[in-house]
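Dropping the sequence and predicted coords here.
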Amino acid sequence: MAEHLGSQLSDALLSKLQKEQYVLLSTLDEKSGAPVVNAVSWVYAPDARHIKMAVGHKSRIVSNVKTNARAAVTVIGPNSTYTINGKAAVTRQPMEDVTIKLAEITLEVEAVQDVMFYGAKISREPEYVKTYDQEAADKLDRQVMAALKKA
């Protein structure tokens, strides 16, 4: 059973979400209303009450959020798995100062839950590698993170 941890990010989650991070973003499909889960890596929490994410400007995520603001972000680690529920909004479309067209989604945190199953903890957090030109990936990552950090 999920353990309610509060209505804002803990210091550990806030720190984790202040850099590029693998998270799962859950939205509700604009047509069917069914849950849709997407992996997102461009994420930044400016404070304990908000999480900003960058996604493709034509992504299904954008139309889902515009239709229904209910969303959740799942974070694996530190030590557990956490779901952060809240209301999402498209806050910038397109994002400025980024070479590709992206939309900024901002989640207003309403509840944080530890959803790890009983008697276990995360021993190794997910890792990923970029499969395209590393120099181009690094440049784009810097642009996106700088844009997410803008007020």
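Perfect, thanks for sending it. Since the structure is predicted, the reported quantities are computational estimates derived from the model, not experimental observations.

from here on, contacts and neighbour counts on C-alpha atoms
Fine.

Check which helix or strand the most far-flung residue of the chain relative to its centre maps to.
Residue farthest from the centre of the chain, counting by CA atoms, centre = their mean, is Gly119 at 26.5 Å. Of the helices and strands defined by DSSP states H and E, none includes Gly119.

Could you measure from it over to Ser80?
Using CA to CA, to the nearest Å, one gets 11 Å for the distance from Gly119 to Ser80.

Ok, Lys31 next?
For Lys31, the distance to Ser80 equals 33 Å [CA to CA].

The two: which has the busier surroundings?
The neighbour comparison of Lys31 against Ser80 (other CA atoms under 10 Å) goes to Ser80, with 17 against 9.

ok, the more buried one - contacts?
114-116, 121-122 (CA atoms under 8 Å, 6 or more residues apart in numbering).

go with 7 Å
By CA atoms under 7 Å, 6 or more residues apart in numbering, Ser80 lies in contact with 114, 116, 121-122.

Same check on Ile84?
By CA under 7 Å, 6+ apart, the neighbours of Ile84 are 72-74, 109, 111-113.

ok, structure two:
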Amino acid sequence: MANQVEPKLIKPLYDELQKERFVILATIDHETGGPNVSAISWVFAKDESTVYFAIDNRSRILENIKNNNLAVINMIANESTYSIYGEAHVKEERIKDVPLKLALVEISIKEVRDVMFYGSKIITEPQYDKTYDKVAAERLDKQVMEAMKKA
């Protein structure tokens, strides 16, 4: 159903954000003032109004958020495409119990909008494969997701 707007995550989106998944994050670039778009996968819905994501603490995304806290997560799920808009802030500069230097960012959701063009639906969602050591990737992914769940 195109153009539906909600103040929080609907159940299918909340459920999808209980596990690692591919999403697109848009922030405002701190140098150019233009859009900055990144693909991320360590994302977790703490509740229907809050989304966490983990990123390298040297990421440009952190400087962008510190200068302008508005952010959008674009997500393909539930046979559609959604923009999850809100205010972001760095919750933890360094996530504990994770071997990489990752920051935890919290987005307080202001609006969830179905942005799929009229008269269409998604029939296949994006999939990805880790291209480095599979065992190490699984271990790290589990550590990061568990840390976000505890936050």
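Looks like it arrived, so ask away. Not measured: the values here are computed from a predicted model.

what TM-score do we get after superposing?
Scored against TM-score structural alignment, normalised by the length of structure 1, the superposed chains reach a TM-score of 0.97; 150 aligned residues with a CA RMSD of 0.9 Å.

Now list the buried members of the contacts of Ser80 of structure 1.
Buried residues within those, counting neighbours by 16 or more other CA atoms under 10 Å: 114, 116.

Show me what the residue farthest from the centre of structure 1 aligns to in structure 2.
Here Gly119 of structure 1 is matched to Gly119 in structure 2, going by TM-score structural alignment.

and stretch 18-26 of structure 2, how far apart are its ends?
Stretch 18-26 of structure 2 has its terminal residues 21 Å apart, counting by CA to CA.

By how much does the longest helix seen in structure 1 deviate from structure 2 on average?
Longest helix in structure 1, counting residues (DSSP state H): helix 134-149. Its matched residues in structure 2 lie on average 0.4 Å from helix 134-149 of structure 1 after superposition (mean CA distance after the TM-score superposition for structure 1).

And for that helix, what's in contact with it?
Outside helix 134-149 of structure 1, the residues touching it (CA under 7 Å, 6+ apart) are 42, 44, 46, 52, 96-98.

residues in contact with the residue nearest the centre of structure 2?
Nearest to the geometric centre of structure 2 sits Val43, at 4.5 Å (CA atoms, centre = their mean). Neighbouring residues of Val43 of structure 2 by CA under 7 Å, 6+ apart: 17, 20-21, 52-54.

For it, which non-adjacent residue is closest in space?
Residue nearest to Val43 of structure 2 in three dimensions, not counting chain neighbours: Phe53, with 4.2 Å by CA to CA, 6 or more residues apart in numbering.

Touching, the one you found and Ser41? I think so.
No - using CA atoms under 7 Å, Phe53 of structure 2 is not in contact with Ser41, being 8.0 Å away.

Between the two, which is the more surrounded one?
Phe53 (23 against 17).

ranges for the strands of structure 1?
3-6, 23-28, 35-40, 43-47, 50-56, 70-76, 81-92, 102-114 (DSSP state E).

Tabulate those strands in TSV, adding columns for distance to Ser63 of structure 1.
Converted to TSV, those look like this (distance: least, CA to CA, whole Å):
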stretch	distance to Ser63 of structure 1
strand 3-6	29
strand 23-28	10
strand 35-40	12
strand 43-47	19
strand 50-56	11
strand 70-76	12
strand 81-92	9
strand 102-114	11
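
Among these, single out whichever gets nearest to Pro126 of structure 1.
Nearest to Pro126 of structure 1, of all the strands of structure 1, is strand 70-76, at 7.3 Å by CA to CA.

Next, the angle from the closest one to strand 35-40.
Orientation check (axes from the mean of the first three to the mean of the last three CA atoms, to 10 degrees): strand 70-76 of structure 1 against strand 35-40 gives 50 degrees.

Who are the packing partners of strand 70-76 of structure 1?
strand 23-28, strand 81-92 (3 or more CA pairs under 7 Å, 6 or more residues apart in numbering; DSSP states H and E).

average offset between that strand and structure 2?
Counting by mean CA distance after the TM-score superposition for structure 1, strand 70-76 of structure 1 comes out at 0.4 Å.

which parts of that strand are buried?
Quick answer for strand 70-76 of structure 1 (16+ other CA under 10 Å): 70-76.

if we can go back for a sec, for ChimeraX, write a command that selects the buried ones of the contacts of helix 134-149 of structure 1.
Buried members of the contacts of helix 134-149 of structure 1, defined by 16+ other CA under 10 Å, are picked up in ChimeraX with:
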select :42,44,46,52,96,98
